[in-house]
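Chemist: no sequence on hand, only this structure:
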């Protein structure tokens, strides 16, 4: 099965390794007996789905979630079921990859044209005239 992360970027389910661990938090007695927290491991350094630029940026964005070998570890324990925690972990990984794959558009600096400068000056002169008209004349 494939996971559609971004346009033109698809991860294979075989690239994800899940382990289930005991979770803290709500769940009553169940919390001590059932391993509901999902731990997702994704080997970003050796993933054939990622280009070099995305791979490097992903590992950098992952920060402390990435090991020295380039494996990203995401632990999801927000929900009471394995399935929901698994989906949460996949969603968080997808969001991280989407952010790494996004190319930022750089702003091209421009300057105002002659007409725009003239409009600005005309507006300032108009405003100054209005304020000049409000002054109280001292013709005593």
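Modeler: Here it is on my side, so go on. Please read these numbers as outputs of a predicted model, since none were measured by experiment.
Chemist: going by C-alpha atoms from here, please, whenever you check contacts or count neighbours.
Modeler: Will do.
Chemist: which residues in the protein form strands?
Modeler: 2-6, 9-12, 16-21, 37-43, 71-76 (DSSP state E).
Chemist: could those be laid out in JSON lines, adding distance to residue 109 and mean neighbour count?
Modeler: Formatted as JSON lines, the strands of the chain follow (distance: least, CA to CA, whole Å; neighbours: other CA atoms under 10 Å):
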{"stretch": "strand 2-6", "distance to residue 109": "30", "mean neighbour count": "14"}
{"stretch": "strand 9-12", "distance to residue 109": "32", "mean neighbour count": "15"}
{"stretch": "strand 16-21", "distance to residue 109": "43", "mean neighbour count": "15"}
{"stretch": "strand 37-43", "distance to residue 109": "40", "mean neighbour count": "22"}
{"stretch": "strand 71-76", "distance to residue 109": "38", "mean neighbour count": "21"}
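Chemist: take a look at this one as well, against the first:
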């Protein structure tokens, strides 16, 4: 993954933010929408693109565009920085390889302890029974 190449391929669009804010919010475009074309990216290898498609399939459109948005701040510049940070974090998380689980066997001591506890439990239950029947 080439971080600088990815940042160069990002497209930003400023839109009017929703919610309260009065006059300022009604006339300024502070919400920032980020779009990134995964398939056309030169900063990712084919394997990385496939992994991103698999992990972020719910965020990628039919055209292969990854879209994100931010309207936390009243500043367009701050929102642009925030959405860029979250984009890079999402991509890095999607590219992480999951740790392979190695099967382990229970130790001999743990088997003995388990069987002892099982025996004790069955004796307790056996003692609850009515001895006359």
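Modeler: It's in. Bear in mind the structure is a predicted one, so any value in this text is a computation, not a measurement.
Chemist: among the strands of structure 1, which comes closest to residue 91 of structure 1?
Modeler: Smallest distance to residue 91 of structure 1 across the strands of structure 1 (CA to CA): 8.9 Å, for strand 2-6.
Chemist: follow-up on the earlier one: residue 116 of structure 1 is nearest to which of the strands of structure 1?
Modeler: Nearest of the strands of structure 1 (CA to CA): strand 2-6, 40.6 Å.
Chemist: how far does the closest one sit from its chain's centre?
Modeler: 16 Å (CA atoms, centre = their mean, to the nearest Å).
Chemist: by contact count, what packs against that strand?
Modeler: strand 9-12, helix 82-101 (3 or more CA pairs under 8 Å, 6 or more residues apart in numbering; DSSP states H and E).
Chemist: just put these in a markdown table and tack on distance to residue 53 of structure 1.
Modeler: Listed next are these as a markdown table, based on distance: least, CA to CA, whole Å:
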| stretch | distance to residue 53 of structure 1 |
| --- | --- |
| strand 9-12 | 13 |
| helix 82-101 | 8 |
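Chemist: so which of these is the most surrounded?
Modeler: helix 82-101 (a mean of 18; mean count of other CA atoms under 10 Å).
Chemist: can you list the neighbours in contact with it?
Modeler: For helix 82-101 of structure 1, the external contacting residues (CA atoms under 8 Å, 6 or more residues apart in numbering) are 5-6, 18, 20, 35-40, 53-55, 57-58, 61-62, 74-79.
Chemist: same deal with stretch 58-75 of structure 2?
Modeler: 17, 30-39, 53, 79-80, 82-83, 87.
Chemist: quick one: map residue 111 of structure 2 onto structure 1.
Modeler: Using TM-score structural alignment, the partner of residue 111 of structure 2 in structure 1 is residue 117.
Chemist: now for the counterpart of residue 106 of structure 1 in structure 2, how many residues are close by?
Modeler: Matched by TM-score structural alignment, residue 106 of structure 1 corresponds to residue 100 in structure 2. By the measure other CA atoms under 10 Å, the count of residues near residue 100 of structure 2 is 6.
Chemist: from the centroid of structure 1, which residue is nearest?
Modeler: residue 99 (4.6 Å; CA atoms, centre = their mean).
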